[in-house]
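Student: could you work out the structure for the sequence below:
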Amino acid sequence: MGSFPLLPDRNGRRRFVALGDSFTEGVGDRSKRLPNGVRGWADRVAEKLAKAEPGWEYANLAIRSKRLRHIIDEQLEPALAMQPTLVTLYAGGNDILDFGTDVDALMAEYESLVARLAATGATVVLFTGFDVKVSAVLEPLKKRNIAYNRRVREIAARYNAVLVDYWCFDAFHDRRMWDSDRLHMSKAGHKYLAGQVLDHLGVPHKISPLEWEPPSKLSLREWEQAQRRWVHDWVLPLFGRKLRGVTLGDMLSPRWPEPVKVPRKGGLKKLLEKAPAAAPEGN
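Tutor: Prediction:
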């Protein structure tokens, strides 16, 4: 950690561009004032970069539900046109959840995307995927996740990318690090991940993990109620959208589609003090 100094380009520019899906958009970290109703780890990283070194610009093109092909088709060229000096990419997690996904073909496309980003000379940050213990129903997908993570590690080494090995973070075994849908990080989870990304980049910050008491053990009745609520609120709507061929990202735009100069004080909310409130978040 700290071995990847974030130097400006020859024009003195420091520009962070985030690509991906709901993981990077910030779903689970609700904020009524910010675009799409969320904040997320990438916003937090951008703010700490600006505090450590004034002049950082930031764009976030990530939109929930996007598959790898969408990220390539919709986000890659705009990102390259911005001439970033720092790029983060998490992509492929939604593809892994789709039936019939060919992991070898998926990772070949993923590597091509990473190669394009690395060729810019920017510092590239990649992430493995966490083994989310959502339900025994999804356990067959674990092999896909293991294969995905192995290839991400190999690709990160091949292209000298910074690897944030999310799979290895024990803190995320605590259910409080996850939102009510059990698939997206909670506010605490996003804050923790922001700290990890900054640590990997060698950027000073004061983000510290919450010191919680051990989680209380649910009674059988409480567990059954939680399961029913989760199935009703999240699982059934998710499968309904899959059957209809729609996603929650279909009508959304990128949160920060063009680079914005991040205020050193007040953070990104400072840019929106006179703007209307963001739309409510959906997962």
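
Student: from here on, just use CA atoms for contacts and neighbour counts.
Tutor: Will do.

Student: just give me the neighbour total for Val231.
Tutor: Val231: 14 surrounding residues under other Cα atoms under 10 Å.

Student: Gln75 now?
Tutor: The number of residues packed near Gln75 is 20, by other Cα under 10 Å.

Student: next up, for comparison:
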Amino acid sequence: MTQHHPWSRYVALGDSFTEGIGDPEPRSPGGHRGWADRVAEVLSEQTEDLAYANLAVRGRLLQQIIDEQIEPALELRPDLITISAGGNDIIRPNTDPDEVAGRIDGAIARLRSDGATVALFTGPDIGMTPVLGRVRGKVAIYNENLRAVAARHDAVIIDMWALRELRDPRMWAPDRLHFSPTGHHTIAIAVLDALGVEHSLEPYRPEPMHPVPWRQARVEDIGWAREYLLPWVLRRIRHQSSGDNITAKRPLAGRVRETDRTL
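Tutor: Coordinates of the predicted model:
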């Protein structure tokens, strides 16, 4: 099979975004698929012996990703690394996006030290989302820092802020914090395009949305707050994480199974 990309060992680092939360799939390791699995599936179609590991764990803050994932990732000898980190820090009160970016700068330098291609993500424009919309300005500042980090270390940037499709509510999971299967599919396309990888993934072409009556929207908001927002707030108060007692779903670099490719 003709190889259309130069990579044979891909490792994904990060938090719930990279773990694939919001894109449930019982047949996938960990019970979630996500954009990184989708990217690995495409890469494996072009390089049959592609090895793929996913070290991401939901709820992880930047320092936890640095401490727990970077060295294990490098031990796997990857030639392609994706990392999305710092988002959970930015949405917390009193965090400084410049300070967070300073730490990720060091992380990218370490990941690039062995010559691997490294790709990182800006945060999406969350101005239309409840709760998270309040930190839109911090996300924008952090994104500008990330673009500078990518340029400084010759890394690839996946600009999710510019991905206007993500403003469609159907791109988001019911918790309004993670992406839906459609959102993960859209992000996988953006990653492959940024890496210059040929693929056959079709972009999402949604039907026009019908306006939701005000009363129905309020009922949905109350239901969302009870089911998702309140538990999230309680975890913050109790200093708990959704990733407590969770381990990486693909800790070792292995071949993507045929069943993964056809999900």
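
Student: tm score of chain vs chain?
Tutor: Once superposed, chain against chain, the TM-score is 0.94 (TM-score structural alignment, normalised by the length of structure 2); 259 aligned residues with a Cα RMSD of 1.5 Å.

Student: ok, the equivalent of Arg250 of structure 2 over in structure 1 to Leu141 of structure 1 distance?
Tutor: Using TM-score structural alignment as the criterion, Arg250 of structure 2 maps onto Trp256 of structure 1. As judged by Cα to Cα, to the nearest Å, Trp256 of structure 1 and Leu141 of structure 1 stand 32 Å apart.

Student: the more surrounded of the two?
Tutor: Trp256 (19 against 15).

Student: tell me the contacts of that one?
Tutor: 35, 58-61 (Cα atoms under 8 Å, 6 or more residues apart in numbering).

Student: restricted to helices, list those.
Tutor: Within the contacts of Trp256 of structure 1, no residue falls in helices by DSSP state H.

Student: just the buried residues from those, in PyMOL please.
Tutor: Remark: buried members of the contacts of Trp256 of structure 1, expressed as a PyMOL selection using 16 or more other Cα atoms under 10 Å:
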select buried, resi 35+58+59+60+61
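
Student: thought His205 was touching Lys48 of structure 1, still the case?
Tutor: Yes - here Lys48 of structure 1 lies in contact with His205, judged by Cα atoms under 8 Å, at a distance of 6.4 Å.

Student: ok, those two, which is more surrounded?
Tutor: Applying other Cα under 10 Å to Lys48 of structure 1 and His205 shows that Lys48 carries more neighbours, namely 24 against 15.

Student: where in structure 2 does the helix or strand encompassing that one align, residue-wise?
Tutor: With elements taken from DSSP states H and E, the one containing Lys48 of structure 1 is helix 41-52. On structure 2, the counterpart of helix 41-52 of structure 1 by TM-score structural alignment is residues 35-46.

Student: what does stretch 191-210 of structure 1 give?
Tutor: Going by TM-score structural alignment, stretch 191-210 of structure 1 lines up with residues 185-204 of structure 2.

Student: which stretches of the stretch 1-150 of structure 1 form helices?
Tutor: 22-25, 41-52, 68-74, 76-81, 93-97, 103-118, 142-158 (DSSP state H, counting those that start in this stretch).

Student: of the ones you listed, which is nearest Leu7 of structure 1?
Tutor: Among those, helix 41-52 comes nearest to Leu7 of structure 1, with 11.8 Å by Cα to Cα.

Student: now that closest one on structure 2. Mean distance?
Tutor: Following the fit onto structure 2, the mean deviation recorded for helix 41-52 of structure 1 is 0.5 Å by mean Cα distance after the TM-score superposition for structure 1.

Student: ok now that helix, how far from the chain's centre?
Tutor: 14 Å (Cα atoms, centre = their mean, to the nearest Å).

Student: which outside residues touch it?
Tutor: Residues contacting helix 41-52 of structure 1 (Cα under 8 Å, 6+ apart): 16, 18, 24-26, 56-58, 60, 190-191, 193-195, 197-198, 203-205, 262-265, 267-268.

Student: just the buried ones among these, please.
Tutor: For those, a neighbour count by 16+ other Cα under 10 Å gives the buried set as 16, 18, 24-26, 56-58, 60, 190-191, 193-195, 197-198, 203, 262-264, 267-268.

Student: of these, which belong to strands?
Tutor: 16, 18, 56-58, 60 (DSSP state E).

Student: mind listing what the corresponding residue of structure 2 for Gly28 of structure 1 touches?
Tutor: Mapped onto structure 2 by TM-score structural alignment, Gly28 of structure 1 lines up with Gly22. Neighbouring residues of Gly22 of structure 2 by Cα under 8 Å, 6+ apart: 32, 34, 172-173, 178-181.

Student: recalculate using a threshold of 10 Å.
Tutor: If you count contacts by Cα atoms under 10 Å, 6 or more residues apart in numbering, Gly22 of structure 2 has them with 16, 32-34, 171-184.

Student: from Tyr90 of structure 1, how far off is the residue nearest to Pro254 of structure 1 when sequence neighbours are not counted?
Tutor: The shortest distance from Pro254 of structure 1 to any non-neighbouring residue, by Cα to Cα, 6 or more residues apart in numbering, is to Leu61 (4.7 Å). According to Cα to Cα, Leu61 of structure 1 stands 12 Å off from Tyr90 of structure 1.

Student: pull up the overlap in contacts between the two.
Tutor: Common neighbours of Leu61 of structure 1 and Tyr90 (Cα under 10 Å, 6+ apart) are 18-21, 24, 71.

Student: out of the helices of the stretch 1-150 of structure 1, the one nearest Glu213 of structure 1 is which?
Tutor: helix 41-52 (23.5 Å).

Student: cheers, nothing more for now.
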